[in-house]
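Predicted model, plus sequence, below.
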Amino acid sequence: GGVVRAIIGVTGIRNLLSKSLGSTNKVNIAYATIEALNGLVPHEQWLGVKASAKAKAGEEE
């Protein structure tokens, strides 16, 4: 709760639901939160991948 809220608050994200399974060690939760943020794909990049996948599907037909 508190560790995730503190890290996410810095990013400007206002609505978030989180659940920690397993360890409740604050350091592990902070590390996992930062790793999850690093794994996010920017919206523009995601749209580009989606559009290129549709283009490839259209070429195969």
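Nice, thanks for sending it over.

contacts, neighbours, all on C-alpha from now
Will do.

residues touching residue 34, list them.
residue 7 (C-alpha atoms under 8 Å, 6 or more residues apart in numbering).

Tell me which helix or strand residue 55 sits in.
helix 43-60 (DSSP states H and E).

contacts for that helix?
By C-alpha under 8 Å, 6+ apart, helix 43-60 touches no other residue.

In that helix, which residues are buried?
Residues of helix 43-60 classed as buried: none (neighbour count, 16 or more other C-alpha atoms under 10 Å).

Kindly report the same for stretch 2-15.
By 16+ other C-alpha under 10 Å, the buried positions in stretch 2-15 come out as 4-5, 8.

Among those, which are located in helices?
4-5, 8 (DSSP state H).

In addition, the following structure is provided for comparison:
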Amino acid sequence: VTNGFDGTVSKIDAVTGMVADTITVGNSPSAVAFDGTNIWVTNDVDGTVSKIPVG
């Protein structure tokens, strides 16, 4: 889940629905994609893409 106002994304526990982790990314994260190995996050304000390794 992107948290656009604080530059983070949150990992949600599928069982509990609670935030399991919060990861800092770029300024104003807006979209998330998963390629089977990494999570990619677009950051609108600074025009970057953040890579989050999974595993």
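Here it is on my side, so go on. Computed from a predicted model, the values in this text were never measured in an experiment.

Now the TM-score, please.
The TM-score (TM-score structural alignment, normalised by the length of structure 2) is 0.26; 34 aligned residues with a C-alpha RMSD of 4.0 Å.

circling back to that earlier point, could I get the buried residues of stretch 2-15 of structure 1 in TSV, plus columns for distance to residue 35 of structure 1?
Below are the buried residues of stretch 2-15 of structure 1 laid out as TSV (distance: C-alpha to C-alpha, whole Å):
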residue	distance to residue 35 of structure 1
4	12
5	15
8	12
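
just the helices in structure 2 please.
Counting by DSSP H, structure 2 contains no helices.

show me where it has strands.
Using DSSP state E, the strands found in structure 2 span residues 2-3, 8-12, 19-24, 29-34, 38-43, 48-53.

helices or strands up against the first one?
It stands for strand 2-3 of structure 2. strand 8-12, strand 29-34 (3 or more C-alpha pairs under 8 Å, 6 or more residues apart in numbering; DSSP states H and E).

now with 6 Å?
Helices and strands touching strand 2-3 of structure 2, by 3 or more C-alpha pairs under 6 Å, 6 or more residues apart in numbering; DSSP states H and E: there are none.

Outside of it itself, list whatever touches it.
Contact with strand 2-3 of structure 2 is made by 9, 29, as judged by C-alpha atoms under 6 Å, 6 or more residues apart in numbering.

likewise the last one?
In this structure, residues lying in contact with strand 48-53 of structure 2 by C-alpha under 6 Å, 6+ apart are 25, 38-43.
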